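1. Predicted model and sequence follow; I will ask about them next.
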Amino acid sequence: MNRAIMGGMLAKCAEIMGWAGIVVNGCIRDVDEINKCEIGGESFGDLSGDETNERLYADSDGILVSTSQLSL
């Protein structure tokens, strides 16, 4: 946990590319810059293309992966 693997520049690139969000298993930096980007949200699409139908749901409390679509 000595290095951040994501910061504001990567978040801005993800926003420009139209990504719904980024899941980071590690440290981040530039939190104020990241919070200004239009990425993140309640529900992100399929995690692996057409292979498994797994869905990722996230909010400020955590992340949930489900094999079926949940009604929110």
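-> Yes, it's here. Numbers count the residues shown, from 1 in each chain.
2. contacts and neighbour counts: CA atoms only from here.
-> Fine.
3. helix or strand right after the top helix by length along the chain?
-> The helix that spans the most residues within the chain, counting by DSSP state H, is helix 8-16. Remark: after helix 8-16, the chain's next helix or strand is strand 27-28, criterion DSSP states H and E.
4. Against that first model, consider the following:
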Amino acid sequence: MNVSINVNTNDIVTPDICDSYPDVAVIEPLFANFGSLDAFGGPVRTIKCFEDNSMVKQAVAEPGDGAVLVVDAGGSYRCAMLGDMLAEQAVENGWAGVVMYGCVRDVDILATLSLGVQALGSHPRKSEKHGEGQRDIAITFGGVTIEPGQWLYADNNGIVIAKERLTLPA
């Protein structure tokens, strides 16, 4: 049985995390914040897909239990991999956030949802849906390899990856 893992978002300050835990991995500063939460964090679940958000749709329909969905969308700027409907589903199913190495859309609505969303940019075109992609595998972007079960902490300063849950600096 999965149990929701609550992280106090007020405690997430990535510069303080880096100072206290110098071994955390820091993703290159490629991302912009599109969600209403300035900070979010949780255990990582991964997807690798390219211009096909079928796996994203499948994942957000499942219980998130406070996890962060990290999607390697190949860095594509040709379509959006997350929009308002999937983001609303993610909120309803208890996801803490989504980090998209690709684009999102419906950004004005994303900014109102209680969900952390970081992405490379926005794009009005939706993705294809052919059922392609992989879940729960190691993915690499922004100079960091990210594995399911690691912990992600994000705020407006950046995104850090830890091998395990951290005791956050007060």
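-> Okay, I see it. Small disclaimer: the values here were computed from a predicted structure and weren't measured.
5. I'd guessed residue 89 of the second structure sits against residue 60; true?
-> Yes - with contacts counted by C-alpha atoms under 8 Å, residue 89 of the second structure reaches residue 60, the gap being 6.0 Å.
6. out of these two, which sits in the busier spot?
-> residue 60 (21 against 17; other C-alpha atoms under 10 Å).
7. any idea how far that one is from residue 43 of the second structure?
-> 15 Å (C-alpha to C-alpha, to the nearest Å).
8. Repeat that for residue 55 of the second structure.
-> Relative to residue 43 of the second structure, and taking C-alpha to C-alpha, residue 55 of the second structure is found at 18 Å.
9. ditto for residue 90 of the second structure
-> Using C-alpha to C-alpha, one obtains 15 Å as the distance from residue 90 of the second structure to residue 43 of the second structure.
10. Same question for residue 149 of the second structure.
-> If you measure residue 149 of the second structure against residue 43 of the second structure using C-alpha to C-alpha, the figure is 5 Å.
11. Settle it for me: which of these two has more neighbours?
-> More neighbours surround residue 43 than the other of residue 149 of the second structure and residue 43, with 26 against 18 (other C-alpha under 10 Å).
12. Identify the residue of the first structure aligned to that one.
-> When the first structure is aligned by TM-score structural alignment, no residue sits opposite residue 43 of the second structure.
13. So residue 43 of the second structure, which state does it fall into?
-> State at residue 43 of the second structure, reduced to three classes by DSSP: H, G, I helix; E, B strand; the rest coil: strand.
14. Quick check: closest non-adjacent residue to it.
-> Nearest residue to residue 43 of the second structure, sequence neighbours excluded (C-alpha to C-alpha, 6 or more residues apart in numbering): residue 151, at 4.4 Å.
15. residue range for the longest helix of the first structure in the second structure?
-> Going by TM-score structural alignment: helix 8-16 of the first structure matches residues 84-92.
16. Name the residues that touch that stretch?
-> With C-alpha atoms under 8 Å, 6 or more residues apart in numbering as the test, stretch 84-92 of the second structure has contacts from 57, 60-61, 64, 97, 105-107, 109-110, 113-115.
17. again, only using 7 Å
-> For stretch 84-92 of the second structure, contacts defined as C-alpha atoms under 7 Å, 6 or more residues apart in numbering pick out 57, 60, 61, 106, 109, 110, 114, 115.
18. can you pull the buried residues of stretch 144-164 of the second structure?
-> Neighbour-count burial for stretch 144-164 of the second structure, counted by 16 or more other C-alpha atoms under 10 Å, picks out 146-155, 158-163.
19. with these in mind, which one is nearest to residue 135 of the second structure?
-> For these, the residue nearest residue 135 of the second structure by C-alpha to C-alpha is residue 148; the value is 9.2 Å.
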